[in-house]
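**Q** quick one: sequence and predicted model below, then my questions.
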Amino acid sequence: MVAKAYSTEQGNHALTRPDKQPPPRLIPKLLFETETLSDSDNNSFQTVELVRKGQPLVELLAPPGAPPRNPTELVPGKNTLLSDDKCKLLAEIDGYPLLSKKSNQGIDLIMISVVPLLSIADDKMSATISLYPPVRNSPELSRETLMDILTSQEIRFGISLENLDRLLSLCKEKRSPLKDETIARGLLPLNGKASFLRFEIEVGPLPGTIMGNGKIDFRERKMFVGVSKGQIIAKRIPPTLGTPGLTVTGEEVPQIPGENLPVTVSDDAEYDEESGIIRALQNGILSLVSENSIKVCAKQVIPGNIDYSTGNIESQDAVEITGTILPGFRVKTHGDLLLKGNARSANIKCKGNLVVKGGILGKKCKVKVSGDADFGFMEQGQLRVKGRVIIRKQAYYAKIMANGEIHCENSSRILAGLLMSASSLNLGNVGSPNAPFSLLAAGIAPGRYLRYLKIRSDLKDVEQERLVFLQRYGLKQKVNVLKSLEKTVESLHNDLTKLNLIPGTDANSADRGIEYLRTIAITVQGTIFSGTELQIGNATTIVKNDLTGVRFTLDSHTGTFIETSL
């Protein structure tokens, strides 16, 4: 085989021949004006000319003389675009160009970014402007030009022409930039109002409601309001639709229509859906179980105590007991119940509202209420309420569960208690230096929260059992027993982390309930002592220091607690 030979001259020529010519060394030319100004405080800064969208900002040109020492490269910054031939930078928006220069590995880099003249908020409910003082010998930004730019960006609603003129004049007179000044605001939607009952008779104060001044109404409930046969009690006012809003770009923002709350009547009350009128069918006593649930029934007065002389009480009427319910006795009422004494280790079921002038006492005392519950004090025992709870004086070692808010008078005290509400808590004083810690839970489904506490307690017990096992047997003995304990720990831990406590969500869903928890708070008007455990939704924390006059809410983004002084 004969190999083809090449001359040395030919080979050297092939090795040294460049594949392509080096790029020519060009020089940059700025295509916008700048000027150094001093403001009223003699601070110097550089103002720049306003550039329009698509306008060239800099271009690379062949030098008239000797080429520059280093090659130049254009780098697009924020809101700029490099041309296809890489010799120009173009503005992508209307605004003010900012120049930046640096060298990197022997290359001079020219970067330009553009500060937006106009910015629209993410929700399109506002627009802002940034202005630089005009450059000498360059055209000033006029109202007409600015309106054209606003129109080009589809900003057409909520613009104040007077404010535009003021900002243009202010920037020019003060000779200093203006940043993010609001020039247009959208119109927020007006949500509709929910349906409600307008009472035609005086029902008196409803403790726990928020009054016009923002304070809580702690006046005593007016019990046993009498009504006559045929008397109109209330009229249902239908919900309103509300009014949609508008963004600064003219888009409609839908409103939330008012909720059509159901009306419930029972016993001797009648509701006409067409007219919305509720009237009494017989003479009787009005029981307002909730703001949309009405009963009319008779009234029964039981003088003295509930004891062996009376036996257990089961009544279809509203009931007034002038004495005390003694231990072991049961009282069940279909209407409201007014107890002027105490409930001592008793069992109470009230399908209306409950008012206890005295207190609820004893570990074995169990109380269930379909409406609101209002009492002076509670020591031990368990209270389950579908409406609101009003605590006048104190609650010690008590378990209180409510679907509505739990409100305490400012001078009251919660000690070593467990308070659970699907809504918010508004409390007086919580804890003391020497008592066991209290547990306060808001924005939770009480039934799920009890399950959560049970799982947490079981987990703690099994972990303690595993620790004792390891200390006694180590890792190599009775391996099957150890594996069983570890499997139980893992199962309980999974159950604990998966359980969703927020009302209205599925118990095992990942729904964070952001909208529901937005209005939930734990408010303490007096002092809350360190060590108190707080729960809002699925988040928990321990109060680290004694605090006075504080509100706890949940950050909807991070899920962490926020403390706000009252």
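**A** Arrived safely, thanks for sending.
**Q** only C-alpha atoms from now on, for both contacts and neighbour counts.
**A** Noted.
**Q** got the contact list for the spatially closest residue to A234 that is not a sequence neighbour?
**A** Sequence neighbours aside, F199 is the residue nearest to A234 in space, at 4.1 Å (criterion: C-alpha to C-alpha, 6 or more residues apart in numbering). Contacts for F199 were tallied using C-alpha atoms under 8 Å, 6 or more residues apart in numbering; they are 233-235.
**Q** take the one below as the second:
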Amino acid sequence: MRKTLKNIQVNVSPDKMKAFIIIGSSDDNNEFPSLEELVDFLNENGITYGINVELLNIIINQRLFNQELLVAEGTYPVDGTDGSLELFFNVKKDRKPVVLEDGKVDFRNLNLIESVKKGQKLCKAIPPLPGEEGKTVTGEVIAPKEGKPVKLPMGRNIEITEESDILIASIDGQVSYLNGRINVYPLYEVSCDVDNSTGNIEFVGNVIIRGNVLSGFQVEAGGNIEIWGVVEGATIKAGGNILIRRGVQGNGKAFIISEGDIVTKYIEHSNVDAKNDIRAEAIMHSTVKCGRKLELSGRKGLLVGGNIQAGKEIEAKVIGSQMATFTEIEVGVSTALHKTFTSLKEEITKLQNGLKKTTQVINILEKYRASNMLTDDKKEMLAKSLKTKQFYASRIPQLKYELNVVEEQLNKESNGKIICHGVIYPGTTITIGSTTYNVKKDLHYCTLYKDGTDIKVNPLR
């Protein structure tokens, strides 16, 4: 908006939040508008809010000609604050085992379980705070962005009060806050080993086993699972967290699957998959996947052999072994995305091999046809081979395009790192995103991370 009256010009910013004036010089520079005249002039030109009277007086006193001067400013709106939750229990107790003075790790006293009583208050919704209106220099009101009410994280065995803003437990049990929901699980206790005397265990709530889980058996819980002894070649599945106080000796047959965290003393010859974090003192010759952080602590802090995948970070003392045991580590991307990347590469290789063989068959059959030795069976084979070649020729570029898209995603998401508080031995391969680093010599006290298309090794700080 631009208007001129005599030798005074008003300019307003496109968002109408600032107004400027320019007072042009005249034949008689002794004439200068008064404060009242300037304010009236601004009002006549639509400037009715945020006028800086103090600045106008300075302009008049100093007779400031031919300068664009900011004389009015609007007020920006203040957005409202979203609602929040007030929790009345410990949301996430620290599942990190305590390292004792002698360097051992205490996996017995983790105090992960928090019990609640029926009717106990668990959380309250705090309402959103309103915002404040803004106003332009032309007097137009600017509405703020209002805060959004919080959604109550209602899960299993939870009730909502009449006030509709408080959640309470509907049963006695153990409270859990996982993946955006509060649940209260009933408890099932087994005071002996899981063996032929108990059979497999399946329970909707939390399970505590005060013994071992023997090979061939299965324990499945909708909530958390706590095992005081050793897990052999068994299957353990939890909708919550898994705590195994002694460890997992899987003999290649153990499957430990958690929708939350997994904490155990050691994992050996096992298959382990946690949606969130995994903590242990040693992991040996296993296939391990975790969505966030894998932490090896205690005196050993050992990670050796097998295939290890972590979404964000791996921290250990010793990775690999002096015997150059093959240890494959992947970090910094979702396991699902990396699985897609690997699957596409394998499929492309398979199709390329198929194309090569099909082309060889076609070349041989074409020679038969050139020599008038092509029988009806061979004609049919040639027709099928040509169709197969056409399929390969069209499908391979499609898969390569998909592979490039996934590779770009891997590179964008590859912000993971590996922290070593001791040594990484040769025989270890480290993949961050789509970039692989083969360890050729001992790496001591270092951090590995991706920088562009390279993996950097920096001293540990």
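**A** That came through, no problem. The shown structure was predicted, so the numbers you read here are calculated from the model rather than taken from an experiment.
**Q** care to give me the TM-score?
**A** Put the two chains on top of each other and the TM-score (TM-score structural alignment, normalised by the length of the second structure) is 0.61; 342 aligned residues with a C-alpha RMSD of 4.5 Å.
**Q** list the buried ones in stretch 184-193 of the second structure?
**A** In terms of neighbour count (16 or more other C-alpha atoms under 10 Å), stretch 184-193 of the second structure has its buried residues at 184-188, 193.
**Q** which ones among those are found in strands?
**A** Secondary structure assignment by DSSP state E places 184-185, 187-188 of these in strands.
**Q** got the buried residues for the strand ranked longest in the second structure?
**A** The strand that spans the most residues within the second structure, counting by DSSP E, is strand 247-258. Of all the residues in strand 247-258 of the second structure, those buried under the rule 16+ other C-alpha under 10 Å are 247-252, 254-258.
**Q** of all pairs in these, which one is the farthest apart?
**A** For those, with distances taken as C-alpha to C-alpha, the pair at the greatest spread is N251 and S258 (19.7 Å).
**Q** let's see which of the contacts of F199 of the first structure end up in strands.
**A** Among those, the members falling in strands (DSSP E) are 233-235.
**Q** before we move on, back to that, any idea how far I277 of the first structure is from the residue nearest to A234 of the first structure?
**A** According to C-alpha to C-alpha, to the nearest Å, F199 of the first structure and I277 of the first structure sit 10 Å apart.
**Q** anything in contact with each of those two?
**A** Each of 233-235 lies in contact with both F199 of the first structure and I277 under the rule C-alpha under 8 Å, 6+ apart.
**Q** which of those residues has the most neighbours?
**A** In terms of neighbours by other C-alpha atoms under 10 Å, those top out with I233 at 24 neighbours.
**Q** which position in the second structure aligns with it?
**A** Matched to the second structure by TM-score structural alignment, I233 of the first structure sits across from L122.
**Q** got the contact list for its match?
**A** 87-89, 166-169.
**Q** buried subset of these?
**A** Buried residues within the contacts of L122 of the second structure, counting neighbours by 16+ other C-alpha under 10 Å: 87, 89, 166-169.
**Q** quick one: which of these sit in strands?
**A** Mapping these onto strands (DSSP E) picks out 87, 166-169.
**Q** hang on, the earlier thing: Throw the ones in strands among the contacts of F199 of the first structure into JSON lines and include distance to H407 of the first structure, thanks.
**A** Compiled in JSON lines, these are given as follows (distance: C-alpha to C-alpha, whole Å):
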{"residue": "I233", "distance to H407 of the first structure": "28"}
{"residue": "A234", "distance to H407 of the first structure": "27"}
{"residue": "K235", "distance to H407 of the first structure": "29"}
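**Q** tell me the residues of the second structure aligned with stretch 414-430 of the first structure.
**A** The alignment places stretch 414-430 of the first structure over residues 303-319 of the second structure (TM-score structural alignment).
**Q** now do the strands in the stretch 1-150 of the second structure.
**A** With DSSP state E, counting those that start in this stretch as the definition, the stretch 1-150 of the second structure shows strands at residue ranges 2-5, 8-12, 18-23, 69-73, 84-87, 98-99, 105-106, 115-116, 121-126, 134-135, 141-142.
**Q** what's the answer for the stretch 351-500 of the first structure, then?
**A** Along the stretch 351-500 of the first structure, the stretches classed as strands by DSSP E, counting those that start in this stretch are 354-361, 366-369, 373-379, 382-385, 389-396, 399-402, 406-408, 413-415, 418-421, 425-427, 429-430, 439-442.
**Q** hmm, back to that, a markdown table please, covering the buried ones among the contacts of L122 of the second structure and showing distance to E347 of the second structure.
**A** Putting those into a markdown table (distance: C-alpha to C-alpha, whole Å) gives the following:
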| residue | distance to E347 of the second structure |
| --- | --- |
| L87 | 49 |
| F89 | 49 |
| I166 | 52 |
| L167 | 50 |
| I168 | 52 |
| A169 | 50 |
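**Q** nearest to I267 of the second structure among the residues you listed?
**A** Taking C-alpha to C-alpha as the measure, I267 of the second structure lies nearest F89 of these, at 31.2 Å.
**Q** that closest one maps to what in the first structure?
**A** With TM-score structural alignment as the criterion, F89 of the second structure lines up with I201 in the first structure.
**Q** hmm, K235 and its match touching each other?
**A** No - the criterion here is C-alpha atoms under 8 Å, and I201 of the first structure misses it with K235 at 10.6 Å.
**Q** ok, now which ones touch R551 of the first structure?
**A** 521-524, 563-566.
**Q** filter the residues you listed down to the buried ones.
**A** Buried positions within the contacts of R551 of the first structure, assessed by neighbour count (16+ other C-alpha under 10 Å), are 521-524.
**Q** what's the most distant pair in the residues you listed?
**A** Across these, the two members that end up farthest from each other (C-alpha to C-alpha) are A521 and V524, 9.8 Å apart.
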